[in-house]
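Student: following is a predicted model, sequence given first.
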Amino acid sequence: MPAKIKKRSDDSYLLSVAVGYNDKGRQIVKTKTIRAASQREAEREYTLFAAEVQKGTVAYTGKYKLADFAKTWYKDYCLKNLAPKTQRSYRNHTKNRIIPALGHIDMVKLRPQHIIKFIEELRKPGLRLDGKTGTLSDQSVMYCFRVLSSMLQDAVQWQIISNNPCGRVKPPTIKHHKYNLPSEADIRKMLVYLTDEPIKYRMIILLALDSGLRLGEIMALRWDDIDFKTSILKVEKSNQVLGGKGIFTKAPKNQSSVRSLALSSSVMDLLRKYSVWQKKQKLILANEWIDEGWIFTKWNGKAMYPTTPSQWFSKFLKRKQLPHMPFHALRHLSATLLISLGIPLKNVSSRLGHADIRTTANIYGEALQSVDRQAADQLDQYFRKTINK
């Protein structure tokens, strides 16, 4: 352990206070250089500094590489607090992008300039983890920045650093992805074609359109989540699939994603028919059926893989020669239809489970502008009629 008070020059002293050990068994020492006229004054300053350290108001000032902290952070925070899929994503981004670029830097020496350069490097070709050519998407760059910022914010909370340098950097910009939604004619064709498809998949597609639920939320639905008397659907969880782990159920994306919403009468009617169909399947399979209460299942009653509806939907559109769109676009189509019908944005946002109404406004700006133009045209008609009278 270094000396508590070490004289460096005539009026300069280095104060050192030990505060325990890091994950490698090395002693953590917080230091402070002061100016003092005498040894006695230095001792008084040391007493004050030691008190601040004990209160937890002084950040760690020793050498601690970002790579070492990242490993500790993953073990002590990510593994204990994040869902399995998020854990794996954080680990991949930390291991493959953050540590190679910033891992050699001492935590206390990390500056906004390092973060800015890191973001610039992320935009260069060759960093994709899926083997595809080209550069990372805006969303991937932002996600990586958020992982780093989350890590450094915890470092502040744990008193490893005094502030988060990401907070002093302008976040990467994201151009919101614009879905090329089908025309009204193609939507009508799709709905007509669905009537001849297996009831299970017809039910999934129409429920997605009616509710605007995320695919994982649909796959996590059980029969007791639906009140057939009130036509109210409860959304409280989400199903995901992860290699090596299989299907697992987790809490929804955020607290606002836990919600209740009303379903249309036509979808409720189809749900009742689907329920009867599923009960018949149970009788046919007898002991082979594993009853876990899922609405959408594999052949034997086990939870359906979250990727299955997407694959089926893609093949269905191709088979019917309809424009391709990802399954998630059904959520956007549902929201766009609601907005076009004049449903208030706040209600649309709550139905989608967005944490912030601004998220809804940003994503559906064009649809909102279209409705706004309709409102202006109706006002114009009112003014003209009134003036002509």
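Tutor: In hand now; what should we look at?
Student: all contacts plus neighbour counts: C-alpha atoms, from now on.
Tutor: OK.
Student: list the contacts for Arg351?
Tutor: If you count contacts by Cα atoms under 8 Å, 6 or more residues apart in numbering, Arg351 has them with Ser211, Gly212, Arg259, Leu261.
Student: the second one: how many residues sit nearby?
Tutor: Burial measure for Gly212: 25 neighbouring residues, criterion other Cα atoms under 10 Å.
Student: quick check: which element contains the closest residue to it other than its chain neighbours?
Tutor: Nearest non-adjacent residue to Gly212, counting by Cα to Cα, 6 or more residues apart in numbering: Arg331, 4.3 Å away. Taking DSSP states H and E as the definition, one finds Arg331 inside helix 329-340.
Student: one more: Pro100?
Tutor: Assigned by DSSP H and E, Pro100 falls in helix 99-102.
Student: before we move on, back to that, in the helix holding Arg331, what counts as buried?
Tutor: Ala329, Leu330, Arg331, His332, Leu333, Ser334, Ala335, Thr336, Leu338, Ile339 (16 or more other Cα atoms under 10 Å).
Student: what residues are up against the second one?
Tutor: Same thing as Leu330. The contact partners of Leu330, by Cα under 8 Å, 6+ apart, come to Ile205, Ala208, Leu209, Gly212.
Student: what's the helix or strand harbouring the third one packed up against?
Tutor: The one in question is Leu209. Under the criterion of DSSP H and E, Leu209 resides in helix 199-211. Packing partners of helix 199-211 (3 or more Cα pairs under 8 Å, 6 or more residues apart in numbering; DSSP states H and E): helix 215-219, helix 265-285, helix 308-319, helix 329-340.
Student: pasting the second one now:
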Amino acid sequence: MASFRKRGDKWEYRIKYTDPSNGKRREKTRSGFRTKKEAQIEAAEIEKKLYLRQHSILQNEAMLIKDWFEEWLHTYGSQGSQSTLENRKNYIKNHIIPKLGHYHLSSLPRSEYQKFINNLTNKYAITTVRTIHSIFCSAINKAVNEEKLTFNKYQGISIKKENDIAEEKKNYLTKEEVQVFMTAAKLCAFHHYIIASMLLRTGMRKGELIALEWSDIDFKKKTISITKSRNENRTKAPKTKSSIRTIKIGDVLIEELEKYRLWQKKNKMKFGADYHTSEYVITTPRGKEIGPFGINKVIDTILAKTNLHHITPHGLRHTHAIMVLESGADIKYVSTRLGHATVNMTADVYIHITEKYDDRNVDKLDSYLN
């Protein structure tokens, strides 16, 4: 039964009903009616729908998370930028739907969602986990607004991890660990090894790596020109001007790339019409270009052959920067090589390394003066 009351000069109704998602009693309230009669008319209609199970909350009991997220993307996804839409699609397609898509929208337990978040924190950077959680909650909140759900029970989920600085320190390999990692990479497919080697020896972002074309590599001058980035859907300009850069590479990588280019040519002959012709450097054996999540899988595949802690492709960028700093390069050179907007950005990220070299430089000064 609905109840009614007057608040100020307006009327409101309250209807109590059973939430189909958990069997608990809920209350639907709406105010702003000019007369009690108006409130009674709408309340009677709502009660009728609830009784006949025609209300949207009840009608959507059978809707799967997969179906709602696809509908949400189609309806509301274009309200942000193109890059935001593409990121949402990627996270939903590669993380949310594979793990949670089979649940009914109204019946995913909070505890199961917490387990999903916990598993993500064991594999990905804290910022990635927070982004996925934010996307999930945005879609759930919209489902609440459209009365497909009564409330968002996933708010306040715990995302426990060490602070960002500590995480950045962990997301890299030591010199000894690099040897273990690259030994394991040699046991994998050749293009997997090349991906690992290029990330470690260039410090490129994974988006920059998968956008790289053979014309960007100058084998005579031993340079790589980084002028673009790519995601699952398109190639785009880098976010900042400083990301556009040309870096030097060593003889080892030059030799590996020459072997890899020959490997691609042999595959083209081997697979014939089934080979996907592309100018991209990073491809599958059949010539198909690889996306950012494909790069993640490659690194995970290599790590699975070791006892090393988990790192991301970006962790290999950190590893490269640390190795360059430890080899004696100054922070300005590293900043330019990584494509950072400012030297301060580089110093902030690698402060644990620069502080160590501050101590060494002071010792050198003392030794010189004495």
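Tutor: Thanks, I have it. Just so we're clear, the structure is a prediction, and the values are computed from it rather than from any experiment.
Student: rewinding a little: quick one: which of the contacts of Arg351 of structure 1 is nearest Asn287 of structure 1?
Tutor: Asn287 of structure 1 has its nearest neighbour among those in Ser211, at 33.6 Å by Cα to Cα.
Student: residue in structure 2 paired with that closest one?
Tutor: In structure 2, the residue paired with Ser211 of structure 1 is Thr202, using TM-score structural alignment.
Student: same check on Ser350 of structure 1?
Tutor: So, by TM-score structural alignment, Ser350 of structure 1 is matched to Thr336.
Student: mean deviation, the helix or strand hosting its match versus structure 1?
Tutor: Using DSSP H and E, Thr336 of structure 2 falls within helix 331-338. Here the mean offset of helix 331-338 of structure 2 against structure 1 after fitting is 1.0 Å, by mean Cα distance after the TM-score superposition for structure 1.
Student: tell me the buried residues in that helix?
Tutor: For helix 331-338 of structure 2, by 16+ other Cα under 10 Å, it's Ile331, Val334, Ser335, Thr336, Arg337, Leu338.
Student: cool, stretch 286-300 of structure 1 as well?
Tutor: Neighbour-count burial for stretch 286-300 of structure 1 [16+ other Cα under 10 Å]: Trp289, Ile290, Trp294, Ile295, Phe296, Thr297, Asn300.
Student: the fifth one against Met304, yeah?
Tutor: Yes: A contact is recorded between Phe296 of structure 1 and Met304 when judged using Cα atoms under 8 Å, the distance being 5.9 Å.
Student: what's the overlap in contacts for the two?
Tutor: Applying Cα under 8 Å, 6+ apart, one finds that Phe296 of structure 1 and Met304 are jointly contacted by Met219.
Student: picking up where we left off before, looking at the contacts of Arg351 of structure 1, spot the one nearest Asp269 of structure 1.
Tutor: Among these, and counting by Cα to Cα, the member closest to Asp269 of structure 1 is Ser211, at 14.6 Å.
Student: my read: the closest one touches Ser260, true?
Tutor: No: the pair Ser211 of structure 1 / Ser260 is not scored as a contact, 10.2 Å apart, by Cα under 8 Å.
Student: okay, those two: which has more neighbours?
Tutor: Per other Cα under 10 Å, whichever of Ser211 of structure 1 and Ser260 has more neighbours is Ser211, with 21 against 16.
Student: which ones are touching the residue lying closest to that one once chain neighbours are set aside?
Tutor: The spatial neighbour of Ser211 of structure 1 that comes closest, neighbours along the chain excluded (Cα to Cα, 6+ apart), is Leu263 at 6.7 Å. For Leu263 of structure 1, the contact set (Cα under 8 Å, 6+ apart) comprises Asp210, Ser211, Ser231, Ile232, Leu233.
Student: need the winner for burial among the helices and strands packed on helix 199-211 of structure 1.
Tutor: Ranked by mean neighbour count under mean count of other Cα atoms under 10 Å, those are led by helix 215-219, which reaches a mean of 23.
Student: quick check: the helix or strand just after that helix compared with structure 2, mean distance?
Tutor: For helix 215-219 of structure 1, the following helix or strand on the C-terminal side (DSSP H and E) is strand 226-227. Strand 226-227 of structure 1, aligned to structure 2 and superposed, deviates on average by 0.7 Å (mean Cα distance after the TM-score superposition for structure 1).
Student: pull the residues that contact strand 226-227 of structure 1.
Tutor: Ile232, Leu233, Lys234.
Student: quick one: secondary structure of the spatially most central residue of structure 1?
Tutor: With distances taken as Cα atoms, centre = their mean, Lys253 lies nearest the centre of structure 1, 6.2 Å away. Under DSSP: H, G, I helix; E, B strand; the rest coil, Lys253 of structure 1 falls in the coil class.
Student: sweet, I'm off.
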